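Peer 1: Predicted model, plus sequence, below.
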Amino acid sequence: MSSSSLVVLAVAGATLAVAAAVPRLRRPALLSVGTPLAALLGLVAALFAGFVSIYDVLAYAPVLVVGAATAAALATGEGRAFVRRVRSRLLFGVPWGTALVTAFVVAFYVYVQFGFRGLTSPLVVPFVSWSYYYPLGVLTAPFAHAGLGHLTGNVIGTLAFAPLAEYAFSHYPTGRGNSSFGSWRTNPYVRAFVLFPLGVLAVALLSGVFAWGATIGFSGVVYAFAGFALVRYPLATVVAVTARSVVSVLLETLQNPIVYANPSPSFGAPWWAGIAVQGHLFGFLLGALLAGALVARRGNRPSGARVWFGGLVLLTSLSLWAVWWYGVSTQYVLYRAVGVLLVAGVAALLAAVVRAGDRTLVSDLTTRRVAFSLLLLPILTMSLVAVPVNLTTVQDAGLPGDPVEIRDYRVTYAEDVTNERVGAVDVPYFEQVTNVSASGVVVANPDRNIWAERVSAGALAFWGDHAVTVGGLGWEETVWVHRRGWVPTGAHPVYNVYVEPENGDLRPVFASQSATADPVVAGRSVRVDAREGAFGLRVLRNGSVLSSVGIPAQNETVTAAGLTFVRNGSRVVVVNGDTRVTIAHEEQYQ
C-alpha cells in the first residue's frame, strides 16, 4: 500500500475516532463531509512534511473533493430525502447484494485467476466458455475476466446499475400487510444477502450457458442489471450510465493524475471487435424481462416515453449498436446501420412492454401477453442457437510443427491455419464471406475443447515478445514467445519464432519464407533465409545458389561467392571492392 493511501486511511480513522469521542461531532452529515476533507488536509500536511509527493496529492485531491461535495449534497434538502427513500428499501441504506456480488467477482480475479501475482496478467484460458463439453469454462466464464481493464469496466458497471436493480427488488416487502420478518421471503437480511445474490448467480449462469461461442466476463450480468433498471427507473438509469463515466474518470485520475503522451505507432484490432454483442443483448433482454414481470406484478409502470428515450440513450452509450463479425483473414466487419436499428427496435419494444395492459385482442390474448411474447422471442431464439454453437468440439484439431507441451496444453506458432473455433459463414446481402484463418500463437487443449489464437501474428511482429499463460484450477504456467527477424532491403521480413516455457529450453517452432534483397552486386543477389532458429545468407546468380553462409555475429565478417558480408550493429553490409550496400537490417519492435 502506498504512503498516500496510508495517510488517507490514517486521517479518516482519526477523524472517526474523534467523532466517536465527542458526541457533538457524531452527526452523519458532518462526518460524511468532514472525513474526506480531513483526509485531504492530512495529505497536504504530509506533503509539506515530505511523506508524500505532489503527484500523490494530485491523485487523491479530485476524488476526495468530489466525495465531500457529494456527501454535502446528500446531507441537505432533496439529498436527505433521497437518502431516506433509499433506507426505506435497502437495509441500512446499503445495497448489500451488490457489494457481495462485486466482492465475489473481484476475489475470483485475484485468487482463482492468480491476479495477485500480476493484476494485469491473469490466468484466462481455462475460464473461457469454450464448449458445453468443457463445463468448467461455462460455469466460470461469467465471473472471470481477460484483464484488469476488463474487470474494472464491469465492476464500475455493476456499481452503477446493480444498486438500482436491488432498490427495485427491495430488501423490505412492498406489498400491503406484509411484515418484514413475517417469513424468510420477506426477511430483509435474507433478501439482501441470499435472494438477490442468488438471482444474480442464476442470471450469470444463464449468460454463460447461452452465450455464443467462447466468451468471458461479467458483462452479460451488467447488461442484465442495466435492462432491469431501465424498465423500472428509466431516468435514473440514464443518470447511472453518466455516473459510470464519472467514476471511470476518477479512477483513472487516481491511477494517473498526470499523463504524458507522445505520438507512437500502435497495433490492435478495432475496439468494437472485442464486444460480445450477443451476450450483452441476451443479458439486457433477460434483465428487462424480469423487470417487466416485476412491474406487471406490482402495478407501478413507468412512462413509455421515458423508457423509449432512456433505452435509446442507454443502449447507444453501452455500444449495443456495435454489431460485427469476422471478415476475410484478419479483417473485421462492423454493421453499424444494423446495430442502430437494433438499438431503436429494442428501445421501442421495451416501451411497448411497460405500457401494455390487459386489453383483449383475440380470445384470451391480451396486449400484455403479446408484448411479453415479443420480448421473450429473441431470448429463446438466442438460447436455441447457442446450443448447437456450443456443442462444437475441437478434439480432432491438430497443431502444425513441434508444439511445446505443458501438461494437457500445447502451445505453438502458426500462420494461415484454419481457425477451429470459427467456421466458414456466409453473410448474405453484403457480399462478405467469412473465411477465418489463424496466424499467431495458438493454444490447444483437446481434453478441455480449447483451441485459441492467443496472440496474433501482427501483435507479435509489433511487440517482438509476448507471454501466454495456461493453467487450471490451482495452477498456472507462463510460456514466452519471441520473434526475431531480418528485413532484406526492399523485401518482406524474414523471421524465426521461438517458444520458451518456464524452466525449459528455447525452442524454434516456426520459420518464415525466405526473401531476396533488391540490391544486385557484381551480378549477384542475396537471399535471407530463416531455418531451425538461425538465419543465413545465400548468394544467387540467375536464380541459382552459388554459396551460402550464416549471418555474421556482431562486428564479424564472412565471405561467400566473392562477396564480403560485414555485421555493423543492426545491419548487414555487403562489400565488393569499393561498393558497400546494406543488404538487410534487424527487425525493430516496440
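Peer 2: Everything's here; your move. Numbering: from 1, shown residues only.
Peer 1: Please make it C-alpha for all contacts and neighbour counts, starting now.
Peer 2: Will do.
Peer 1: State the distance from residue 473 to residue 148.
Peer 2: From residue 473 across to residue 148, the span is 19 Å (Cα to Cα, to the nearest Å).
Peer 1: Compare the two (neighbour count), which wins?
Peer 2: Using other Cα atoms under 10 Å, the more surrounded residue of residue 473 and residue 148 is residue 148, with 15 against 12.
Peer 1: which residues does that one contact?
Peer 2: The neighbours of residue 148, taking Cα atoms under 8 Å, 6 or more residues apart in numbering as the test, are 119-121.
Peer 1: Same check on residue 528?
Peer 2: Residues near residue 528 by Cα under 8 Å, 6+ apart: 486, 488, 494, 514-517, 535-538.
Peer 1: Could you do residue 190 as well?
Peer 2: Neighbours of residue 190 in contact, by Cα under 8 Å, 6+ apart: residue 184.
Peer 1: helices or strands next to the longest strand anywhere in the chain in the packing?
Peer 2: Looking across the chain with DSSP state E, the single longest strand is strand 475-488. If contacts are counted by 3 or more Cα pairs under 8 Å, 6 or more residues apart in numbering; DSSP states H and E, strand 475-488 sits against helix 457-463, strand 465-472, strand 494-501, strand 525-531, strand 579-586.
Peer 1: Tally up the residues packed near residue 262, please.
Peer 2: So residue 262, with other Cα under 10 Å, has 5 neighbours.
Peer 1: Find the centremost residue of this structure, please.
Peer 2: With distances taken as Cα atoms, centre = their mean, the residue of the chain nearest its centroid is residue 150 (3.2 Å).
Peer 1: ok, and the closest non-adjacent residue to that one?
Peer 2: residue 217 (7.6 Å; Cα to Cα, 6 or more residues apart in numbering).
Peer 1: Use this one as the comparison:
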Amino acid sequence: MPSLETVQWVLLTVVLPIITVATVLLSVAVVSRLHRADARWGDVARSRLVMGVPWGSLIVIALVWCVYLFVQDGITAFDDPVTIPYRAYSYFYPLGMLTASFSHAGPNHILGNLAAAVVVAPIAEYAWGHYPDERGAESSDSWRTDPWFRALLLFPLVVVAITIITSLFALGPVIGFSGVVFAFAAFALVHYPIVTIVGVLGVQGVLLTLYRALRNPIGIYVAESSPPSAPSWAGIAIQGHALGFFIGLVLGIALLRRRGHRPDALRIWIAILIFGFAQGLWQIYWFGGGNVFYLFQGPGVLIVTVLALVVTVAITATERPLVPERISRRFTRVRGPPSESAVARPLELARNSDDRSETSTDATALTAPLERISELAATPNSRDSSRLSSIGQRQAAFTLVLVVLAVLAGMAIPVNFFVLDDANVSSDAAVEIEDYTIQYAEDVEYELVSPVRVGPLSDAVALDASGVIVTSEERQLWAEVVPARQLEFSSEESIAVGGPGWRETVHVERIGWEPVGNDSVYQVEIWAEGDDPQLAHESNGSRADVRIDDQNVTMSSVDGEFTLEVESIETGEVETTTVPESNESTTAGGLAFEREDDTIYAAADGTRIAIANEE
C-alpha cells in the first residue's frame, strides 16, 4: 500500500496540474460558446494563417529551444547551460555573433523570452499573413506567395535574419532572444496595438504563472539574505531591446504603407507609450566605479515620450507638408528679397490679360503654358520654398525613425570590433582548458570598456574587475563571470566553459576568517573538475579590533595557511602560530587560542574574548 507521502506527491504533482489544465480548457470552451462574435475565432485565424496555426512562430520557438537544449547543453544541466562561448564578444568571433541571440543565460531567461514570444510572435505572423493578398486560388500561383512556403520557410528565415542582425549590432557581449521579441512586439503594435498591449501586459504573465503553478504546485520559501548585486535594470541589454523594437517598427510601417493601411493614431500612441514604459525602454544607464550605476530615468522618460509621438506620426499622419506653404514663404523672405527674373513682369501682365478674357476656353489654353514658363523662370528662393513645402509629415517622421535605428545600430560597431591583445591577468594561479584561461584576480582593468570623461560621468572612467575572470584570445573573450562579492557570499561557485559538443566545469572556493571589527582574511582556490585545488589568491592580513594582555592579534594568510600574529604593544615583539583545527587550541605570545566551531577565542589571565569568526 502506498505511503501517505506518495499519495500526497501524486495528488500535488499529477492530479492537481491535470485538474488545472482541464479547468482552463473548459473555461475557454464555455466562454467561446457564450461570446457572440460576428466570426468564430477559428475562422478569423484561418483567414490569414494556414489551418489557423502560426507555423513560423512555432518553428522559431522550437529552434530557440533546440539551441538551449543541444547547443548550450541544457539537456544535461537545464539549470546550468553553457553560456560563455555563446555571447557576442566581437566581430572576430563569428560563433558568438551567430548564436548569441538564440542562446540564453538560464531557465528563467529562456522561459521569460519564449513566454513573450508565444504572445507576440503569432500576432506579428498573423499581421504579415500566410496569404499575401486575398485568400484564393491565385495565392499559390508563385512560390513566393505560396502559403506553405511563407509559413514554413519565409517567415522563419526572416526571423533568423533579424536575430543575427540583433547580435551583430547589439552593444556588448549580449545573450538572449529578447531583441527579436521586441521586434515581434513592435511589428504587432503597428498593426494591432490594443491586442498586442493586452497580450504583453496580461497574457504573458498568465502563461508564466500557469507554468510555475503546474511545475511547482506548492512552493516552500525561506527568508534568507542575498549577495550584493547590481540593480535589476543594470543587467538589461537596453540598447539591444531598443534596436529590436525599431527594426520591428520599420518593417511594420513598411508593410502598412505597401498595403495602404493607416491605423488609428490614438490607439497607436497609447500602445507605444505604455509598451515603452512597461518594458523599460526608458532605463538608460551606465556604469561607474566602485559598484556605482547611473540611471538616466528623467532623460529616458522624455526620450520614450518623444519617440512615441514621432512613431505615431510616421504611422498615421498624412503627407501634408511638414512646413505649411505660408511659413515656407516667410522663411524664404527672411533669407532675402526675391530677385525677379526678366520675364516676371510680362508674365504677370499676360495672366491679367487672361483673367479679362471673354472666352474661358482661350484662357484655359493659355494658363498652362504660362504656369510652365513661370516655373522655369522661378527664382532660387521660390524653388527653396517649394522644396520645404513638399516634405510630408509622415515622410519626415519615418526618416527620423530610420535615423534612430541607424544610431542604435551604429553605436555598437566600434565596440564589436574589439580585439583582445593580451588575455593575461595578474593572478597566482589559473586553470587552462583548451583555449580558455580561468583565473581569480582583484582590481584589474576591465578590458571590454573604455569610457570617456564626460561631465557627471567623470568618475566612470577606470572600470575595475574583481572575481573569477575567463579569457580566451581565440574567442576575443574577457569576462568577469563571478564577481568577488558574489563569491564572498556563496563561498563556492562553478563555471561551465566549452563549445558545441563539449563542456568542462571549473570550481572556485573562498575560505576566510573575519577578525572582530575589521576586514576578512581569505584564500581563493580554483581547480578543474577531477583535479586538485590550487591556491589562486590570498588577501592581506587584518588586525582584530581587540586588545588582550597589552597585545594585538593579526590574522594573515601565508602560503595557503591562516596564521595568528601576536604583537606586544610594549616591546614590539611578534610571535606567530597557525590557526588551530576545530575544537583544538594553540599558544603564541602568552595567549591561548581556542577554536570552537566557527569562532576563535583568545585567553590570558582569566580573560577570554572572541577575535575572529569563520566566513
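Peer 2: Arrived safely, thanks for sending. In this text the structure is predicted, and so the values were computed from the model without any measurement.
Peer 1: Do you know the score for how well these two fit?
Peer 2: In this superposition the chains share a TM-score of 0.88, using TM-score structural alignment, normalised by the length of the first structure; 541 aligned residues with a Cα RMSD of 2.1 Å.
Peer 1: from what I can see residue 549 of the first structure touches residue 560, true?
Peer 2: Yes - assessed by Cα atoms under 8 Å, residue 549 of the first structure is found in contact with residue 560 at 6.5 Å.
Peer 1: Pull the contacting residues for the corresponding residue of the second structure for residue 94 of the first structure.
Peer 2: Matched across to the second structure, residue 94 of the first structure falls on residue 53, judged by TM-score structural alignment. Taking Cα under 8 Å, 6+ apart, we find residue 53 of the second structure in contact with 45-46.
Peer 1: ok, now the one 4 residues further on?
Peer 2: By Cα under 8 Å, 6+ apart, the contact list for residue 57 of the second structure reads 118, 121-122, 125, 156.
Peer 1: Can you add neighbour count and give the residues you listed back as TSV?
Peer 2: Compiled in TSV, these are given as follows (neighbours: other Cα atoms under 10 Å):
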residue	neighbour count
118	19
121	27
122	21
125	23
156	20
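Peer 1: Could you list which of the residues you listed belong to helices?
Peer 2: 118, 121-122, 125, 156 (DSSP state H).
Peer 1: what's the burial count for the nearest residue to residue 64 of the first structure once chain neighbours are set aside?
Peer 2: Sequence neighbours aside, residue 36 is the residue nearest to residue 64 of the first structure in space, at 5.2 Å (criterion: Cα to Cα, 6+ apart). Per other Cα under 10 Å, the neighbour tally for residue 36 of the first structure reads 25.
Peer 1: so after the helix or strand hosting residue 36 of the first structure, what's the next helix or strand?
Peer 2: In the assignment (DSSP states H and E), residue 36 of the first structure maps to helix 28-49. Once the chain leaves helix 28-49 of the first structure, the next helix or strand it forms, by DSSP H and E, is helix 54-75.
Peer 1: Which elements pack onto that following helix?
Peer 2: Judged by 3+ Cα pairs under 8 Å, 6+ apart, the packing partners of helix 54-75 of the first structure are helix 28-49, helix 77-89, helix 234-255.
Peer 1: ok, back up a step: among the ones in helices among the contacts of residue 57 of the second structure, which pair sits farthest apart?
Peer 2: Greatest spacing in those, by Cα to Cα: 118 and 156 (14.2 Å).
Peer 1: Would you mind finding the match for the residue nearest to residue 64 of the first structure in the second structure?
Peer 2: Using TM-score structural alignment, residue 36 of the first structure pairs with nothing in the second structure.
Peer 1: Residue 36 of the first structure contacts residue 65, correct?
Peer 2: Yes - counting by Cα under 8 Å, residue 36 of the first structure does reach residue 65; the two are 7.2 Å apart.
Peer 1: re the thing from before, please identify the buried residues of the helix holding residue 36 of the first structure?
Peer 2: 29, 31-44, 46-47 (16 or more other Cα atoms under 10 Å).
Peer 1: Give me the contacts around that helix.
Peer 2: Applying Cα under 8 Å, 6+ apart, the external contacts of helix 28-49 of the first structure come out as 4, 7-9, 11-12, 15-16, 19, 25, 52-54, 57, 60-61, 64-65, 67-69, 71-72, 75.
Peer 1: can you do 6 Å?
Peer 2: Here helix 28-49 of the first structure makes contact (Cα atoms under 6 Å, 6 or more residues apart in numbering) with 8, 11-12, 52-53, 64, 68, 71-72, 75.
Peer 1: if we can go back for a sec, of all the helices and strands packed on strand 475-488 of the first structure, which one comes closest to residue 221 of the first structure?
Peer 2: strand 465-472 (23.9 Å).
Peer 1: So for that closest one, what gets flagged as buried?
Peer 2: For strand 465-472 of the first structure, the buried set under the neighbour-count rule, 16+ other Cα under 10 Å, comprises 465-471.
Peer 1: ok, the residue nearest to residue 379 of the first structure when sequence neighbours are not counted to residue 46 of the first structure distance?
Peer 2: Among residues not flanking residue 379 of the first structure along the chain, residue 282 sits closest, at 6.1 Å (Cα to Cα, 6+ apart). From residue 282 of the first structure across to residue 46 of the first structure, the span is 50 Å (Cα to Cα).
Peer 1: what does residue 64 of the first structure give?
Peer 2: From residue 64 of the first structure over to residue 46 of the first structure the distance is 15 Å, taken as Cα to Cα.
Peer 1: wait, which of the contacts of residue 57 of the second structure is closest to residue 582 of the second structure?
Peer 2: Taking Cα to Cα as the measure, residue 582 of the second structure lies nearest residue 118 of the contacts of residue 57 of the second structure, at 55.5 Å.
Peer 1: And the closest one? What does it align with in the first structure?
Peer 2: By TM-score structural alignment, residue 118 of the second structure lines up with residue 159.
Peer 1: name the element the closest residue to that match other than its chain neighbours belongs to?
Peer 2: Nearest residue to residue 159 of the first structure, sequence neighbours excluded (Cα to Cα, 6+ apart): residue 98, at 7.1 Å. Using DSSP H and E, residue 98 of the first structure sits in helix 96-107.
Peer 1: following that helix, which helix or strand comes up?
Peer 2: Taking DSSP H and E, what comes next after helix 96-107 of the first structure is helix 135-140.
Peer 1: Where in the second structure does that next one fall?
Peer 2: Using TM-score structural alignment, helix 135-140 of the first structure pairs with 94-99 in the second structure.
Peer 1: Look up the average distance of the matching stretch to its aligned counterpart in the first structure.
Peer 2: Compared with the first structure after fitting, stretch 94-99 of the second structure deviates on average by 0.7 Å (mean Cα distance after the TM-score superposition for the first structure).
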